[in-house]
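Q: structure for the following, please:
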Amino acid sequence: MTSAHAEPLPASTAWYVPLARAIPAVALAIAITFSADHSARLGLVTLASFTLVAGTVILTSSLLSPHRGIVRTLSIAQGAVTLATAIAAFVATSGGQAYFVFLLTAFAAITGFIELYLGLRSRGRDASSRDWVFVGSLTALLALIVLLVPPAFSQPYTGPDGVDRELTASIVVVGLLGAYWAILGVYLVIAALSLKWSNKDYVAATAAVQQKED
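A: Okay, the predicted model is just below:
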């Protein structure tokens, strides 16, 4: 995501980290899209699955990162919160709509603002900053939109097949989560490829500078 005339920037995030987060996001977005069940239980199971993979990837890559400082510290915190969400969702998949909304909004608000803060403070210094800003903003926005859905929302409607159905808060929130994962997954695939190319450009530019100095 670096312009053609801009100086390549180092990236504190390996390109495979966003790719590893994208895979479960895309898979779960597809699963929700083709599932007739949009219950809170499905929401908790899919949330647990995503956060388990994403949290493991973020936490492991942060702990193994050679970089030190606030970026590594906050990334470790983000990974820990994400894994804690996975545990909380797995142990209470029958927790109901209120529990699902609480867990989802808490996860999205905390990790979203962490990632947004990392992106804003790293602008112009880290090739990952633009991706952090986008993903952080998208995740924080998810928390806000989910909170705006009335818990008792219920809207009867007639489907295309003429069958009477009911649109509930659970269906809306799970649908929003699926849409979030679809957008997130596509963006992170692009981000991973961009980081891979950016890292190659940075290594090449650094090598050229060293050759000139020698």
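Q: going by C-alpha atoms from here, please, whenever you check contacts or count neighbours.
A: Fine.
Q: and the helices in the protein, which stretches?
A: 16-33, 40-64, 70-90, 96-121, 129-148, 169-213 (DSSP state H).
Q: okay if I get those helices as a markdown table plus mean neighbour count and distance to Gly159?
A: Conversion of the helices of the chain to a markdown table gives the following (neighbours: other C-alpha atoms under 10 Å; distance: least, C-alpha to C-alpha, whole Å):
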| stretch | mean neighbour count | distance to Gly159 |
| --- | --- | --- |
| helix 16-33 | 20 | 17 |
| helix 40-64 | 21 | 22 |
| helix 70-90 | 20 | 32 |
| helix 96-121 | 20 | 24 |
| helix 129-148 | 19 | 24 |
| helix 169-213 | 18 | 15 |
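Q: let's see this one next, to set against the first:
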Amino acid sequence: MSTSPQTRAFEVWHVQLARAIFAGIAAVMITFSPDHSAEVGLAVFSGFALATGIVMLVAAGLVYPVRRKWPAVLLGIASVAAGMAGGLPPVRSTILFFVLVIAWAFAAGLIETISGWRALRAAERGELALGRASEARDAVVVGVVTLVLAVALLLVPVGFSLDYTVAEAGQTYTLTGIILAVGIFGGYAAIVAVYLAIAGFSPRKPQPLPASAETPATHDGGSA
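A: Model prediction:
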């Protein structure tokens, strides 16, 4: 059987760029929206989560070999479920935004962090191609940033409200917990978009598998 690298129509960098695009769209929508209400926040999050979930589920079938499908499948299911839950306008509320985004962030963050960390350990032991180390690090970084999102939202009081006056404008405004939370999610989306875009465009040199690593049937073109 030939052990030459197989050519795939879709690679990990395609997945990273697709995720970067959807995260960037979410960041732009929140940044340029004057309304940071729970309804708007959930609408943007729902679209972001659904798009991310679909990308990961498609990637599980087209990009990742059998032994490395589970992170993509789990992340895809968690994201699609969260997106569907936030996509129902009648149930959108401040409480739902906090509960849904925090739950998704913890689940998604743990999936990516654990899968990336396991892949890094395997690469260090020489069980995987060294070229996968950068992809594993990307997964760990995105996973940790997602966990930070969850923690940051936990620290925001749901009922927080602060009135402040802008003297130059002669107007009084109210800063609320949901405004802070939606803004934090927008900042998270911007960070993920930039990081994954850089990762996706970073050049990668294919490297052969060590003799004891995966067989040719499990091509090493994916990430953790």
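Q: sorry, back to before: including distance to Pro160 of the first structure, could the helices of the first structure go into TSV?
A: Rendered in TSV, the data for those read as follows (distance: least, C-alpha to C-alpha, whole Å):
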stretch	distance to Pro160 of the first structure
helix 16-33	17
helix 40-64	24
helix 70-90	34
helix 96-121	27
helix 129-148	27
helix 169-213	18
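Q: Ser154 of the first structure: which of the ones you listed is closest?
A: helix 169-213 (6.7 Å; C-alpha to C-alpha).
Q: the closest one - contacts with which helices or strands?
A: Counting by 3 or more C-alpha pairs under 8 Å, 6 or more residues apart in numbering; DSSP states H and E, the packing neighbours recorded for helix 169-213 of the first structure are helix 16-33, helix 40-64, helix 129-148.
Q: separation between the equivalent of Leu47 of the first structure over in the second structure and Leu153 of the second structure?
A: Alignment of Leu47 of the first structure against the second structure is given by TM-score structural alignment, with Phe45 as its counterpart. From Phe45 of the second structure across to Leu153 of the second structure, the span is 14 Å (C-alpha to C-alpha, to the nearest Å).
Q: check Phe98 of the second structure too.
A: For Phe98 of the second structure, the distance to Leu153 of the second structure under the criterion C-alpha to C-alpha works out to 7 Å.
Q: which residues do these two both contact?
A: Ala181 (C-alpha atoms under 8 Å, 6 or more residues apart in numbering).
Q: which residues touch the aligned partner of Ala106 of the first structure in the second structure?
A: When the second structure is aligned by TM-score structural alignment, Ala106 of the first structure is paired with Ala103. By C-alpha under 8 Å, 6+ apart, the residues touching Ala103 of the second structure are Ala150.
Q: with the one 4 residues further on instead?
A: Ala107 of the second structure makes contacts with Leu75, Ala78, as judged by C-alpha under 8 Å, 6+ apart.
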